[in-house]
Structures are given as C-alpha cells and as structure tokens.
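give me a model of this one.
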Amino acid sequence: MLKLEECINQFIEQESLPKTYLDTALNWFTPLIEEISLHHNKAKRTVFIGVNGCQGSGKSTMSGLIQNILENVYEKSCLVLSLDDFYLKKSERQTLADDIHPLLSTRGVPGTHDTQLIASVLHSLKQGSPSLIPRFDKSIDDRSATTLHTKILEQIGVVIFEGWCWGVPSQANEQLSTPLNDLEKYSDQTGEWRNYVNRKLQNDYMPLYRYMDKWIFLKAPSFDSVYKWRCQQEHKLLQKVGNKAEIMSDREIAEFIQYYQRLTEHSLCTLEFISDWIFELDNERTITKSAHNAK
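Below is the predicted model of the structure:
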C-alpha cells in the first residue's frame, strides 16, 4: 500500500503532468476519493461513478487519478470505462448515414455508440460476471479487434464511466427547432439529425444512467473553452508527432466541435443541478471551486 502523496507523485510522473497537479489532487480530489471509498464500504457491492466533462476538461486524467488512489492507497479494485470505446463500428455508422442522415457517419453524438453493448457490460459488471471491455481505435475510426479487448473476470469494487455526453439529459423538442451553428444550419436544415440524436439520448442513453450511484461533473466556463482546449491538444500532438498531416488545423477543430456544441451547452445548463460533485474550471482548466449536492 502506497502513501497518498507518493501515489499522486507517481501518477504525475507517469502521466507527464505539471507538479502543480499534486495540489489539485490533494485539495480537490482526495476528499472525493475518500467519500467514494466510504460509499463502497457501506454498499458492499460494485459501485458505479459517472463522470461528465466536455472535451479537454481533464475527465480522463481525473478518472485515472481516482483509479490509481483507490487501487494503491485504499486497496480497492477499480475499472475506468470510456464512452469513446463503445462507438459503433465504422460500417454501422455508415449504414446510419445512408439510412437516416449523413452526419451520423461521424462518431461522437448520441446515436453513434453501441448502447446495447454498454448495457451488457454494465449489467455483467454489476453482477460480477465475466465481462469483455471493447476498445476503439481512433486512428482507424473503428473498433479494435476482439483480441485487443480487455477481459474482466473478477468482481470490481468501483467502476468509473466517463464521457463527454454521459449523464446529459435530453432536450425539450422546442429547443431543437432553431439551429445553433453552421453545421446545423447548412447540414441539418430539416433538424432530422439533431432530433434523431435527442431521441436516442432519451430512449437509449438515459435509461443506462440508473446504473450510476454517483455523478461527477467537471464544468467548463463555456463552450468557447472546448475550442481553446482542443487547439492546445492538437498543438501538443504536433510537437510530439511532428507531422501536420496527422493533426487538425484550428479551422478544422472549429468545424469539428460543432457536432458537440448543442449537448455541451445543454450540459453546462443542467448537470450542476443533478450531479453529486461539481468542480468548476477556469479557462486554464484550473479548478476554482467545488460543490457537493447531498442526496
């Protein structure tokens, strides 16, 4: 068993994070992790934690930290699931694009994930049955071969499920009538795409939220932050790979994130009222304050 600070410092080194992340972890996240541990002790079963945050908000890093501390300090088994790994296969999304709307070939929004597979995995984990966790390879825009999937054979103590639209409620129909960006204005003139996405969210995703015991929300200052953070990610990637062909330009990012705008803005208006823990971020992704909604 590791001591808390030792565990965090190892995680910082492993993830190449700034040393200031130690203070972030100690001040903001360790009280949360202690509460998750206590909740698991009391529940005496697998506990599910849902995590929502827009692109680039740090949800994957935070989830990894929680897993690291639970396993190495509290000696609890922990599994992190990402909504991104449950995307439909490329061929399946192309079928949706052909049959329903061309925009559905692009992964991201509700309707482009295999919700039946999500339900099956969550059910197996809840029962403590053997589970096969899929992996999605973004470099080929398709699901990885089954041989690369992760086999879970034992009962897991804490399951963390993170995703950019995970936990977001559907919108009222009247909210869908007016397009809010150029993508919706010119590529979804009839509103068929956004109405389909909303129906899938309501009918296929929201019923899965009942598996979650607690919710964590990383709240960005605004949707503008998504553009800034995605640009930073791509610039960092360019320094790493040194090949412009492998990254998106700032203009391409601006176009790409329009797919996510509607539900990201909806989450910023709704999730702080229904989540258990809320961490508010500034434009530099620094946590400025937190709230805990006792339920």
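
from now on I want contacts and neighbour counts done on CA atoms only, so please keep to that.
Fine.

okay, strands next: where are they in the stretch 1-150 of the chain?
In the stretch 1-150 of the chain, the strands defined using DSSP state E, counting those that start in this stretch lie at 47-53, 78-82, 131-133, 136-137, 142-143, 150-152.

most packed of those?
Most buried of those by mean neighbour count (mean count of other Cα atoms under 10 Å) is strand 47-53; its value is a mean of 25.

now show me the structure for the sequence below, then we'll compare the two:
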Amino acid sequence: MQAVTPSQETAERILQFLLPQIKKHQTRREMTGSRKPFIFGLTGLQGSGKSTLAAALVNTLSAIYGFRTITISLDDFYQTWKDRNALRVSQPSNDLLRVRGQPGTHDIELAEWFFSQFTTETVPKQIGIPIFDKSFFDGDGDRLPPSLWKHVEAEPPVDVVVFEGWCLGFQPLSKDALQRRWSDAMESQTLEKAKMLSNHSLEDLIFVNENLAIYCAHFMGPQHLDCLVGLDAMDLFNVYIWRQQQEDVLRRTKGSGMTDEQVIQFVDGYMPAYELYLDSLREGFFPKGSQKLQLHVLLNEQRTVTKMEPL
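Prediction:
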C-alpha cells in the first residue's frame, strides 16, 4: 500500500468541504451542456506549499473521485523575463518590481486565453497549459516557449481546474483606503507593524493596486472562481523560512536558484501586499450571501495544518 503524504491528507480534508460543490457544478454542467470546469482557487503565502497541495488535489480528484482535473499557477502567466526586465528598466525607482510576482508582472492576455479554451464555441483539440521555469536567470525565472508547454486532450472536457497563486484572493483597495494605510504606516513608530509598507512610495503601491484591480476584473476576481482555499500562517515570518527551504531544493535539483540573501530580498517584496490585502482576504473573498465556499487553512512553522474552517 502506498503511504499517504501530508499533502494528500490535507487534500482529502479540504475536499470533504468542497466535494458537494464540485458535484453540484458537474450536475449543472451535464444538464446545460456547458463545458466550463469548476475553477478551484488555491491561494497562500510564499512557500506555504501551494504547488505541492495543488498537485495532491489534482491526484486525489482524478484518481479517487474520477474528475478530470488539471492545475495552473498564476506564476505560469508571468510575462517573459525580457518583458519583466523591460518593465523594471522603465520604472527604476520601483523596488517592488525588482523581483517577480507583483500584479503588473503577469501577461493578462495569456491568462484570459488559457481560461477561454474551456468555453470557446470552437472546441480545441488540446488544452495548452503555459509553464514558467523559476530556475532560469539565477532564480528570476522565464516562461518556456509554447512548444514546451503541457498539453492535454480537450475531450472529454476538463472537470476541475486547480488555479493556485500567491495573491489570488487579494482585492484592490480604494484610493482613499490605500492612502490611509500608507499614511498610517509612514507615521507608525512600530517597525514590526509597518516597516515593509513604509519602505515604498505611495506611487509604487498605487501601481500594484491598479494592476490588481485589472487582474480581478479579467481573470481572478470572485466572479471568476467557484471556491477559494487559503493557506495562512500562524506567524508571517514563517514565509522567509518556507521560501528558503524551497530554494534549497531548487538548487539541489536544478543546479540554480536564489541565495538566502536573495530570498530575503524576494520575500521583502511581497510583505507590503500582505500588509495591504491579507486582512480583507481573511474576512471573506466572496460577497456576503454567496453560495461559494472559502476555506481558511492555518499552518504552523512546519507547514502542518492547525486549523481548517470555512469563512
């Protein structure tokens, strides 16, 4: 008998909450003739194990429950290294663009194209799944050419798409709210509370916020997802530990990756977004009264689940 891994066990626990919704979606799809898959959103802090859990969810949904399931990462929608580097050159003072990841560094048209493959009137022979390789350019990464993407047959239709990403579930603030958060951070004397947010100009934060609004409108807002599972940390500092562990593995397996110093700089770039948007995500992603389910999963330093509850 094959041993059950922690990620598989977590996937099983999550699916006990979400299987009824997936089955209802499948029933409605069969009744209407729709091809639209159930879009399973998976969000989480850097290094929290999103990709590993996404793979376990795909395996469990496919092998145990018989749903034709694929996964896609927000990372796979990154702009090419050339385009991201050009963006950095065009905004040399924006420290948030020194590393990949911020809203504004992804290819929106590519994301829209990917999801359109499931609902287009002309059914493609294969579903193309873009791939981003994080090991290129000393850990800065680059998108692989289409000839190296993964492809799956379009028939029978895909039942579930597990869509994972670090800022999935973040929703933009109003300009006034963003201004207030930044002003409070600049005036705060509590470094633990505000040091990352106060290290950046209001203009740079507005750039991220405006691009996040575009993302939500086009492919990752509440209207685009059928559920959302969020991997959260008991201590936000764990993000640094988790990310260093992942880069250690990347260096061993692929021969390149970020150094510990680069990891710290990398994670520092994500902290302002966590300060701006995590509270809202924890309060609830879907509108009040929505039938869609958001599941909050709390992890300790060892990435072990300590709490799992619907919001």
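
what value does the TM-score take for this pair?
Once superposed, chain against chain, the TM-score is 0.81 (TM-score structural alignment, normalised by the length of structure 1); 272 aligned residues with a Cα RMSD of 2.7 Å.

what does Leu74 of structure 2 correspond to in structure 1?
Counting by TM-score structural alignment, Leu74 of structure 2 lines up with Leu83 in structure 1.

and the closest residue to its match other than its chain neighbours, how close does it get to Arg135 of structure 1?
Closest residue to Leu83 of structure 1 apart from its sequence neighbours, by Cα to Cα, 6 or more residues apart in numbering: Gly163 at 4.9 Å. Gly163 of structure 1 sits 14 Å away from Arg135 of structure 1, going by Cα to Cα, to the nearest Å.

the match of Leu74 of structure 2 contacts Trp166, doesn't it?
Yes: contact criterion Cα atoms under 8 Å: Leu83 of structure 1 and Trp166 qualify, at 7.4 Å.

higher neighbour count, the two?
Shown here are Leu83 of structure 1 and Trp166; by other Cα atoms under 10 Å, Trp166 has more neighbours (22 against 18).

show me what the more buried one aligns to in structure 2.
Alignment note (TM-score structural alignment): Trp166 of structure 1 maps to Leu168 of structure 2.

quick check: stretch 191-202 of structure 1 aligns to which part of structure 2?
Going by TM-score structural alignment: stretch 191-202 of structure 1 matches residues 202-213.

what lines up with Ser116 of structure 2 in structure 1?
Using TM-score structural alignment as the criterion, the counterpart of Ser116 of structure 2 in structure 1 is His123.

how many residues are close by that match?
When neighbours are counted by other Cα under 10 Å, His123 of structure 1 registers 15.

can you give me the distance of it to Lys236 of structure 1?
Separation of His123 of structure 1 from Lys236 of structure 1 (Cα to Cα): 38 Å.

cool, and Ile133 of structure 1?
Noted for Ile133 of structure 1: a distance of 29 Å to Lys236 of structure 1, by Cα to Cα.

surely Asp76 of structure 2 and Asp142 touch.
No: using Cα under 8 Å, Asp76 of structure 2 makes no contact with Asp142, being 9.2 Å away.

what's the overlap in contacts for these two?
Counting by Cα atoms under 8 Å, 6 or more residues apart in numbering, the contacts common to Asp76 of structure 2 and Asp142 are Phe132.

which residues in structure 1 form helices?
Along structure 1, counting by DSSP state H, helices occupy 4-15, 21-24, 30-43, 59-72, 90-99, 115-127, 182-187, 192-200, 224-241, 250-256, 258-274.

closest one to Thr288 of structure 1 among the ones you listed?
Nearest of the helices of structure 1 to Thr288 of structure 1, taken as Cα to Cα: helix 21-24 at 10.2 Å.

mind listing what's buried in the closest one?
Neighbour counts over helix 21-24 of structure 1 (16 or more other Cα atoms under 10 Å) mark Leu22 as buried.

how big's the offset between it and structure 2?
Taken over the aligned residues, the distance from helix 21-24 of structure 1 to structure 2 averages 4.8 Å (mean Cα distance after the TM-score superposition for structure 1).

contacting residues around that helix?
Helix 21-24 of structure 1 is contacted by residues Glu5, Ile8, Asn9, Ile12, Ile287 when judged by Cα under 8 Å, 6+ apart.

ditto for stretch 145-162 of structure 1
40, 45-52, 59-60, 63, 76-83, 125, 127-135.

can you check the distance spanned by that stretch, start to finish?
Terminal residues of stretch 145-162 of structure 1 lie 22 Å apart, using Cα to Cα.

no further questions, thank you.
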